[in-house]
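>>> predicted structure and sequence below. I'll ask about it afterward.
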Amino acid sequence: MKNIISFLLIAASVFSCKAQITVESEETSERKISLTNPKLVVAIVVDQMRYDYLTRFESKYGNGGFKRMMQEGFNCKNNHFNYVPTYTGPGHASVFTGTTPNNHGIIANDWFDRTLGRTVNCVEDRTVEPLGTNSNDGRKSPKRMVSTTFTDENRLFTQMRGKTIGISIKHRGAILPAGHTANAAYWFDYENKGSGNWISSTYYMKDLPKWVKDFNSSNITESYFKIWDTYYDINTYTESGSDNNDFERVFKGKETPTFPYDLNKLKGSNGNFKIIAESPYGDNLTTDFTIAAIDGENLGKDDITDVLTVSYSSPDKVGHDFGVNSKEIEDVYIRLDKDLKRLFDTLDDKVGKGEYTVFLTADHGVANIPRYLESLNIPSGYFTSKELKTKLNAFVLEEFKTTGLIRNVSNNQIFLNRKKIKELGLDLTFVQQKLVNEIISYKDIYKVYSATSMSNNSFHNGIEHLLQNGYNQKRSGDILTVPYPGYIYYRKTGTTHGSGFSYDTHVPLLFFGKGIKHGETLQKTVIPDIAPTISALLGISYPSGSTGRPLGFVLD
């Protein structure tokens, strides 16, 4: 009996030791897993960056910004948006949700809401209060985005211990990337002669933290009311066209669109703080605030991964005003390259070299100014929503002997008065097709599709596929129009974006840092691939609506 008891005690002791070893092994394994993840993921979106800005201005870049990402990281050279429209709101949402507007619901920056009977902004939220301003520009949140982001999934995975902070001059560039669960999103109050503060909303917090208040009370922002001249001798800017031409916007108070620009002198006639956003100093200011956030929010200070999203908005502002071929846009990218170096040097110092992961992409590209293209005999031109609406109203009166069937024309889409169509006993599909047949006859229109065709067909390639990926059944219009390549809905100076053509879809995608291989590929990648790639790197769930695929060849 004693022998049996002794045997049992020895067996229990051995089992206990094995169990302890197993538990310790599991704990050690968990510690190893946590140590393999980066301390901080930095997600950079450059607003309105065509892919060829990487190659065209490469000789002007230093070694610490764009070139560092390419030399140390992975360059996806054939990266595209796979939907229409290519706007800022949908772009940021698609990068971080890993899907397209038909799923995440952000179909434009602003769109006509059939239920409300008015246009809504993609981050509008009248239920929250502004912080740092009295302006309605602070009444913003991500509530209209219906999918989670990889930033949300990281918060869920880490039991809300991993922080997420979103930063951008534009509210939508800060809010949509940061997702629904962010600790904070901060944007610049510059619209309608705003305060010049970095602001947020009560969606995130009850009051701005001390570090943000300290930044706002400093003289950093006002210090950028200064001369904007080219960083290098303007005569060396051989990658861009003439400085003085008829294609570019002229600031109020100047006679020509030429360097230098005295922002302090021009601010009174050009929106005060808005003119900082419309110069490269908006990027400088964004970097200043981002570096302050790294310290103020203690980002990347432990082994639980934090996420910092930064959207540089000023390239879009300058691009709209001066165009692809301008000296101004070349100077913006030369200076942005130096801002990236400043940010990466800070991350090396504050988080640790090799302890963070970065990706950089854009929310869309941009078209060359049509008048410039016309001067070179390249097909291009202009079309206006007002012109289209006038033609359609005349057609409706003649065809249906009534008025008021066209409710809204915006974002290359036409919204019909469905209530009136029903009252008149007309079939919606019939009316849609009649309008499609009419609009396709207009000389500047390339293609037209009805909502019914988007809903009832499956397109796998071409512009039709891009339209379908951008078509949201609840929010999009009844008719989708596509102007010819080079044709835009815009003013006659400056340019815009929004199409499914390569100048709007082809954008950079660079990865570098912890967990990233060194290399490059010409294999086609698409914007929704980014979020699942970062999710795979972190070992977290993909965003709820994700349709992209992880780019395994990027990960080490």
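Alright, I've got the coordinates.
>>> contacts, neighbours, all on C-alpha from now
OK.
>>> which strand or helix spans the spatially most central residue of the chain?
With distances taken as C-alpha atoms, centre = their mean, the chain has His92 as the residue nearest its mean C-alpha position (2.8 Å). Secondary structure assignment for His92, by DSSP states H and E: helix 88-97.
>>> the helices in the stretch 1-150 of the chain, which residues?
Remark: helices of the stretch 1-150 of the chain, listed N- to C-terminal, are 2-36, 52-56, 66-72, 88-97, 101-104, 150-157; assignment by DSSP state H, counting those that start in this stretch.
>>> same check, this time on the stretch 301-450 of the chain
Shown for the stretch 301-450 of the chain, the helices assigned by DSSP H, counting those that start in this stretch span residues 314-322, 327-347, 370-375, 385-400, 418-423, 428-439.
>>> looking at the ones you listed, which is nearest to Asp288?
When the helices of the stretch 301-450 of the chain are compared by C-alpha to C-alpha, helix 327-347 sits nearest Asp288, at 8.8 Å.
>>> can you spell out which helices and strands pack onto that closest one?
Where contact means 3 or more C-alpha pairs under 8 Å, 6 or more residues apart in numbering; DSSP states H and E, helix 327-347 is packed against helix 281-296, helix 314-322.
>>> second structure for comparison follows:
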Amino acid sequence: MSKFAPRILSTLPLAFALLGCSSTPSLAPMPVAGAAAQASRPKLIVFMVVDGLPMRQVLAYRDQLQPDGFKRFLDRGAWFANAHYGHGHTVTAAGHSVMLSGAYPQRSGIISNEWRDPASGEAVYCTSDAAYSYIDNKTEPLAGTSPRNLKVETVGDVLRTVDPASKVIAVSGKDRGAILPAGHKGVAYMYMGATGQFASSTYYMASHPQWVKDFNAAKPADAFFGKAWAPLLPEAAYARSVPDGQSWQYTGGNGNKLPAVLGDKHEKPGPLFYGNILPSPFGDELTLAFARAALEGEQLGVDEKTDILSVSLSSHDYVNHAFGPESRLSHDHFLHLDRYLQGFFQYLDGKVGAANYMVVLTADHGFADTPEWAKSQGRDAERLNPSQMMAWVNTGLVKKFGEGRWATAFSAAGILFDQKLIAQKGLQPEAVYAETKALLLQLPGVADAFTEAQLRGDDRQTPYLAAMRKSWDPQRAAPVQVVVKPGWLFGSRVGGSSHGTPYAYDTHVPILGWGPAWLGQGEVKTPVEVADIAPTLAKILQVRAPAQAQGQVLPLPLMPVAAPR
């Protein structure tokens, strides 16, 4: 049983397992705007994350959007044009830990997707917990199964502490994209790449509720076998994007050219096919189908107890990693996503009622342009190989301090050291860190490096130090943090793109809201941070903000805009 007893359980036909797109949308009726003055709480808060979506992509394709997808936010919602992350190591787990807790990694402990324990050197995955396993699915070592590593509470945790009858359900293509927003008292469901199912873990329940069993039994992932990902628009519409088939674009999986047929190299659906669904538009379609099943199966938003449904859509991140945000494949994926959102919002209008729910959409990080493409445009852009960087550092430390493997591992965005060796040599750790910093600054791709003394200090003037400090948990993070130059990426594989820096292309993400009774309408240009979402939702829910939250309430627009642009 789910630890939430469903109010009404129904058998789920395959008919709603796959999410259709509305071609002739009817725009949602507009509730009376009252923003901060609204006394009643929404019946449902839908919190959405588009993994790896920089704000620049939202605005770059605005003229090609459907009237009720992203434009619902831009034309009739409240949106923040200058929203950023405040921490410097901008990766998926860190972003997802900030959104609904309001706490930066320095407090949450989620410093990266994975890291090495500074004391033991053992690998740690952000949501791994060997005490729990996936339900009805194989659990690999370090698989994400619980929020044990998350040191802070979320808005959902506060809500369920005050009112245990409220439900918090989180869904994602990635385990970390579901577990971290779900917090400690919600329930997380994640996509299983080996089976095409969605599953929870034994942290949350002993067995799946019937609606999950019904969804998985219908095998909705199999419906995408042999389906083509084809461009939505004529070729001329993609002139602003880099064409398919570039040498730096990843050729594995579904290939790097459209149309791409899923499963064309396989006889029948299997683990490779199921894994390849995520780096295509169909990964988002399938996730939204499961979100609909969760809403129906758990009967979210049907009474006066406010529920939270968190939906993290992972596919855009996979697409951008493989092909770069400048690519036509990324451009077209975004347009597919826009249509899926339109269908999902119109479903919510009918199921929950347009005046009864609100939506907040953000991203966990932005994206750098692919270095090879950026370099072809005359920019300084390269890849910094962490192994080569570590070898350079150790060679220099040996010259300075004598034989030994001084730097032991590259962890998250930093360098770990052999503390026993440092002690045996009678050295002060900070002296080794300072020498490491000096060595790093000799490398062409390094913009700066920060030592433990700097990270523990209060210097607010040095560029990017404050941001890296917010990413630094002294119990888990390395004592020397490294920042690459703008346009550069950590990595050894040529091809594809990534993120993880304190630069605007990685920190500038959307914060888009719809629900005029609670959020108002209009563009807000005031600088805000993603950490501000949690205190804002807490105020709307009329509960206290999460205890470790570092954000503040967003400056919501109080009046509707005169007319959509």
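Cool, the structure landed. What you are looking at is a predicted structure, and each value in this text was computed from that prediction instead of being measured.
>>> can you calculate the TM-score here?
With the length set by TM-score structural alignment, normalised by the length of structure 1, the two chains reach a TM-score of 0.90; 517 aligned residues with a C-alpha RMSD of 1.8 Å.
>>> and the helices and strands packed on helix 327-347 of structure 1, which is most packed in?
The highest average neighbour count among these, using mean count of other C-alpha atoms under 10 Å, belongs to helix 314-322 at a mean of 26.
>>> out of the helices and strands packed on helix 327-347 of structure 1, which comes closest to Thr481 of structure 1?
Evaluated over those, closeness to Thr481 of structure 1 peaks at helix 314-322, with 22.1 Å, by C-alpha to C-alpha.
>>> one step back: of the helices of the stretch 1-150 of structure 1, which is nearest His465 of structure 1?
Nearest to His465 of structure 1, of all the helices of the stretch 1-150 of structure 1, is helix 101-104, at 11.5 Å by C-alpha to C-alpha.
>>> how about the closest one, aligned to which bit of structure 2?
Here helix 101-104 of structure 1 aligns to structure 2 at residues 105-108, judged by TM-score structural alignment.
>>> how big's the offset between that stretch and structure 1?
Following superposition, stretch 105-108 of structure 2 is found to deviate from structure 1 by 0.8 Å on average (mean C-alpha distance after the TM-score superposition for structure 1).
>>> tell me how far that stretch is from the chain's mean position?
16 Å (C-alpha atoms, centre = their mean, to the nearest Å).
>>> which position in structure 1 aligns with Ile540 of structure 2?
That one, Ile540 of structure 2, aligns with Leu537 by TM-score structural alignment.
>>> hmm, back to that, take the helices and strands packed on helix 327-347 of structure 1 and write them to CSV, including distance to Tyr203 of structure 1.
CSV is the format used below for these (distance: least, C-alpha to C-alpha, whole Å):
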stretch, distance to Tyr203 of structure 1
helix 281-296, 19
helix 314-322, 26
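>>> compare these and give me the one nearest Gly354 of structure 1.
Proximity to Gly354 of structure 1, assessed across those by C-alpha to C-alpha, is greatest for helix 281-296 (16.6 Å).
>>> who are the packing partners of that closest one?
Under the contact criterion of 3+ C-alpha pairs under 8 Å, 6+ apart, the helices and strands touching helix 281-296 of structure 1 comprise strand 164-168, helix 210-217, strand 306-312, helix 314-322, helix 327-347.
>>> nearest to Gly62 of structure 1, out of these?
Of all those, the one in closest proximity to Gly62 of structure 1, counting by C-alpha to C-alpha, is helix 327-347 (7.2 Å).
>>> buried residues in that closest one, which are they?
Using 16 or more other C-alpha atoms under 10 Å as the test for burial, helix 327-347 of structure 1 gives 327-345, 347.
>>> identify the residue of structure 2 aligned to Asn78 of structure 1.
In structure 2, Asn78 of structure 1 lines up with Asn82, judged by TM-score structural alignment.
>>> got the contact list for that match?
Residues in contact with Asn82 of structure 2, defined by C-alpha atoms under 8 Å, 6 or more residues apart in numbering, are His508, Val524, Lys525, Thr526, Pro527, Val528.
>>> now the residues you listed as JSON lines including secondary structure, distance to Gly551 of structure 2 and neighbour count?
Supplementary listing: these in JSON lines, determined by DSSP: H, G, I helix; E, B strand; the rest coil; distance: C-alpha to C-alpha, whole Å; neighbours: other C-alpha atoms under 10 Å:
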{"residue": "His508", "secondary structure": "strand", "distance to Gly551 of structure 2": "16", "neighbour count": "26"}
{"residue": "Val524", "secondary structure": "strand", "distance to Gly551 of structure 2": "17", "neighbour count": "17"}
{"residue": "Lys525", "secondary structure": "coil", "distance to Gly551 of structure 2": "17", "neighbour count": "12"}
{"residue": "Thr526", "secondary structure": "coil", "distance to Gly551 of structure 2": "14", "neighbour count": "11"}
{"residue": "Pro527", "secondary structure": "coil", "distance to Gly551 of structure 2": "12", "neighbour count": "12"}
{"residue": "Val528", "secondary structure": "strand", "distance to Gly551 of structure 2": "9", "neighbour count": "22"}
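>>> what is the nearest of those residues to Gln419 of structure 2?
Proximity of these to Gln419 of structure 2 (C-alpha to C-alpha) peaks at His508, which lies at 36.9 Å.
>>> that closest one and His84 touch, don't they?
Yes - taking contacts as C-alpha atoms under 8 Å, His508 of structure 2 lies within contact range of His84: 4.4 Å.
>>> that concludes my questions; thank you for your assistance.
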